[in-house]
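Chemist: below is the sequence, then the predicted model.
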Amino acid sequence: MESIKLNELSDRLIEKLLNKSAVIGVIGLGYVGLPLAVEKAKAGYKVIGFDVQQKKIDMVNSGYNYIGDVIDEDLRIMVKNGSLQATSDYSFLSDVDAVAICVPTPLDIYQQPDTSYVESSTKAISEYLHPGMLVVLESTTYPGTTEELVKPILEATGLRCGEDFFLAYSPERVDPGNKFFNTKNTPKVVGGITPACSQVAQTLYRQVLDGDVHAVSSPSIAEMEKIYENTFRHINIALANEMAILCDRMGINVWEVIDAAKSKPYGFMAFYPGPGLGGHCIPVDPFYLTWKAREYNYHTRLIELAGEINNSMPEFVVQKIGEILNKFKKSVNGSTVYLLGVAYKKDIDDYRESPVLKIIELLEERGAKVLISDTHIDSFRYNGNQYECVELTEQRLAEADITVITTDHSGFDYGLIGRASQSLFDTRNGMKSYDKPENYHLL
């Protein structure tokens, strides 16, 4: 009987996914959830987005886009034709056939994973869990979360995973600002609790995405795969940063070194130094693994050392600013330091975990007057303080004691920056294709 029941439920859900009669839910309408919700609606499904922030709900329901990777017109059309709606009322989960959890998984003050958002979302789903429902966790987390945290909460309802409902993990792969890869065309990894769970989840993503769907044998494999992706970048960026520090002491241009190394057609992948790591993923995700490794009596030395190097870069940048000012008999205290860019990477409006925030804090602690311009951000909050970005002008560049390129936005006028700056410190090689002023310094 169990085998018949399993086949009936999975086959019925797969049929609904294929004929687009399934209702899809997305919990968390942020950088991951909203693009996913829009793509599912564009694929022909009725989609209900859930969020605890009323502001986001109102913006979605009015067709107002607040995520860079979503096309404004796509959202307006999906909302207007009724394919996408947002709500904070989780009772609508009663009508949902498949739901994706796309909520934050930050680190707490002790650098340990905070899975409270995943837990609360799962509990909300459990209140309306029904036979034949698919639940997919997309939030980046430590290996074992799906089976050790999500599954027990759902099974506390009395329904059995793989028999009454289906559960899988499929890590988000979002790269804000990427002009080539987005939610639609990036390959997807899926790991189900059981083969049936995996099959149902794969069916959903194959109807929505153009990218390949790569199935793995368990949620833990998929969870570890995601951590490995981000740890790979974390460590290689740390190597580039360490090379930058050493090259600075040796009087060698690290950017030219990297350009020369990447001429090799095999065995090398270029990573670049900068003022530090930012965003929700790279600075945070590797520490999920560091935390989990302690359970197995293993110390992830390389990951933690990479974290130390990357976290030290804002301090290194401020130290270099002080050294440059000192050449002109100026101190950081009392100097005007003009930072160009607060976003953590080029051409986006996201400043989560941006190393520039720490640079601002360190400069202010040392008595500097900090000015900030950003072509994508008008204002932001940090440490309880409100900061307003100013317009980039020739006068501000000329009056600042030092200008620092902290984010290499395409919208900056680099010709003007080069001409007008008293002294220029470039942490991103943003001036690579432009004339450099006499007092130009490169990280």
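Modeler: Okay, I see it.

Chemist: hey, let's count contacts and neighbours off CA atoms from now on
Modeler: OK.

Chemist: helices of the stretch 101-250 of the chain, residue ranges please.
Modeler: Secondary structure of the stretch 101-250 of the chain (DSSP state H, counting those that start in this stretch): helices at 116-126, 145, 151-155, 195-208, 219-250.

Chemist: among the ones you listed, which comes closest to residue 84?
Modeler: Smallest distance to residue 84 across these (Cα to Cα): 14.4 Å, for helix 195-208.

Chemist: alongside the first one, take a look at this:
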Amino acid sequence: MGLIEKLHQVEATVGVIGLGYVGLPLAVVSAKAGYSVIGFDVDATKIERLYAGESYIEAVEASDLVAVSDKCAWTTDFADLSKCDVIIICVPTPLNHHREPDLSYVEQTAKVIAKHMTPETLVVLESTTWPGTTEEVLKPLLSASGLTLGSDVFVGYSPEREDPGNATFRTKTIPKIIAGDGPTAQALMEAFYGAVVETVVSVPSPTVAEAVKITENIFRSVNIALVNELKLVYDEMGIDVWQVIDGAATKPFGFMPFYPGPGLGGHCIPIDPFYLAWRARKFDVPTRFIELAGEINTNMPNHIVHRTREVLDRASGRGLNGARLLLVGVAYKKNVSDMRESPAMRLMQLFEEAGAKIDFIDPHVPEIPPMREYGLFEGRTALNPSEVMAGSFDAVVIATDHDQIDYTALLDLDCPVVDTRNAISKRGLPMEQVTKA
């Protein structure tokens, strides 16, 4: 039976490499569609937890793992890639210390695939990257297998579109952009993803698909930078930017609301624009608009620290040195535990460099996990709400507006509150001791 028949009859084995926020949900929905799935990860702890029926991300429930237990195997042994008809790469694509693309995870993964894959295999990259990666990086590495691309091995790109914490759209219901390298690969992509998700959107080439993903995230980055800058301008004018945005959002056309914050978090928006800016330099094309947006967003934690210092100066004349601060929320967005690129970590670093003592509360993050940066904070634990007592803090800084936070209790602490998310006002609570920042 050929690969296209296996896919149409849902008899193929799917290998998913990287069982994080992208790979694990994809593995589960693929199994729910009827495919046999092998999930690969270098982290043996993840494998143990999955076999124990324990999920480590909000998008996958323990009940989901139970439901697909007869369809899924989890392993750190990449030799099992030889058993897979479809291999999907869901590994990180971070920036290096020079804020340039780091494709080392993709490259290492492609080399391992080349060692173990067999003829009649579809290899799909889902990691976000610069336009041209599939053609210029992935394909040459897979060619080292000795198999012929386009006849033995087929290559495609399908960007992940996960949105942690979004209860409306999940992996199965998010429209899926797909592109195969050639008509046969395109047909294979359509057959596989068509069985797994509700809506498949085909584009002409992997390079176009890569550019689609980059464009989506640059759109958000630029618009968030715009409202962050407007916040700074309107603050000086004594105008509440959230009130302005809410008013503008009533226009039924020509406006889309974006909201300011303490900086950007998550794997995509703080990183992806730099991938395109780096790539554009190869073509001698400036990306001033994109880079300016990145500069504005990256500088927002410094603004929050400055405003907090001002608040403390007015309240007690003491500034940040020696102040005890309560940081509310350390995840990068509300109602999730995702710490990737969280601006709260940058805030914590800047506050402590200024001499402040930081405690935090977060109902989704009881302990700060290992991170590529901010290793100094690894293992720090959240305060129990019962430990948060009036008179214990000089100021409260709201970095992430989780719904589970008791905001009335924060006001009862009888100290200034610096609110970077408009959390107090939008709940209709008293604003006398609150500074929007």
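Modeler: Arrived safely. Predicted model, so just to flag it, every value in this text is computed and none were measured.

Chemist: was I right about residue 405 of the second structure contacting residue 360?
Modeler: No: Residue 405 of the second structure is beyond contact range of residue 360, at 11.9 Å (criterion: Cα atoms under 8 Å).

Chemist: on that earlier part again, out of the helices of the stretch 101-250 of the first structure, flag the one nearest residue 290 of the first structure.
Modeler: Nearest of the helices of the stretch 101-250 of the first structure (Cα to Cα): helix 219-250, 10.3 Å.

Chemist: now the closest one on the second structure. Mean distance?
Modeler: By mean Cα distance after the TM-score superposition for the first structure, the fitted helix 219-250 of the first structure averages 0.5 Å away from its aligned residues in the second structure.

Chemist: the stretch 301-443 of the first structure: strands as residue ranges?
Modeler: 336-340, 369-373, 379-382, 385-388, 402-405, 424-426, 440-442 (DSSP state E, counting those that start in this stretch).

Chemist: closest to residue 293 of the first structure out of those strands?
Modeler: The nearest among the strands of the stretch 301-443 of the first structure, by Cα to Cα, is strand 379-382 at 31.7 Å.

Chemist: what sits up against the closest one?
Modeler: Contacts with strand 379-382 of the first structure, where a contact means Cα atoms under 8 Å, 6 or more residues apart in numbering, come from 357, 386, 387, 388, 389.

Chemist: residue 56 of the first structure versus the second one, what's the distance?
Modeler: It refers to residue 386 of the first structure. 21 Å (Cα to Cα, to the nearest Å).

Chemist: now the first one
Modeler: Using Cα to Cα, residue 357 of the first structure is found at 25 Å from residue 56 of the first structure.

Chemist: closest to residue 277 of the first structure out of the strands of the stretch 301-443 of the first structure?
Modeler: Per Cα to Cα, nearest to residue 277 of the first structure of the strands of the stretch 301-443 of the first structure: strand 402-405, 15.1 Å.

Chemist: which strands and helices lie in contact with that closest one?
Modeler: Contact here means 3 or more Cα pairs under 8 Å, 6 or more residues apart in numbering; DSSP states H and E; on that basis strand 402-405 of the first structure packs against strand 336-340, strand 424-426.

Chemist: so it matches what in the second structure?
Modeler: Mapped onto the second structure with TM-score structural alignment as the criterion, strand 402-405 of the first structure occupies residues 395-398.

Chemist: stretch 168-184 of the first structure too?
Modeler: By TM-score structural alignment, stretch 168-184 of the first structure lines up with residues 156-172 in the second structure.

Chemist: neighbouring contacts of that stretch?
Modeler: Defining contact as Cα under 8 Å, 6+ apart, one finds that stretch 156-172 of the second structure is touched by 21-22, 25-26, 29, 58-59, 122-128, 134, 174, 176-181, 185-186, 189, 196-198, 206, 209-210, 213, 334-336, 338.

Chemist: one more time with 6 Å, if that's ok
Modeler: Contact with stretch 156-172 of the second structure is made by 124, 125, 126, 177, 178, 179, 180, 181, 197, 198, 206, 336, as judged by Cα atoms under 6 Å, 6 or more residues apart in numbering.

Chemist: quick revisit: so which of the helices and strands packed on strand 402-405 of the first structure gets nearest residue 323 of the first structure?
Modeler: Short answer: strand 424-426, nearest of these by Cα to Cα, at 10.9 Å.

Chemist: and the closest one, how far from the second structure on average?
Modeler: Mean deviation for strand 424-426 of the first structure: 1.0 Å (mean Cα distance after the TM-score superposition for the first structure).

Chemist: aligned counterpart of residue 354 of the second structure in the first structure, please.
Modeler: By TM-score structural alignment, residue 354 of the second structure lines up with residue 366.

Chemist: what's the neighbour count on that match?
Modeler: For residue 366 of the first structure, the neighbour count with other Cα atoms under 10 Å is 16.

Chemist: unless I'm mixing things up, residue 331 of the second structure is touching residue 337, no?
Modeler: Yes: between residue 331 of the second structure and residue 337 there is a contact under Cα atoms under 6 Å: 5.5 Å.
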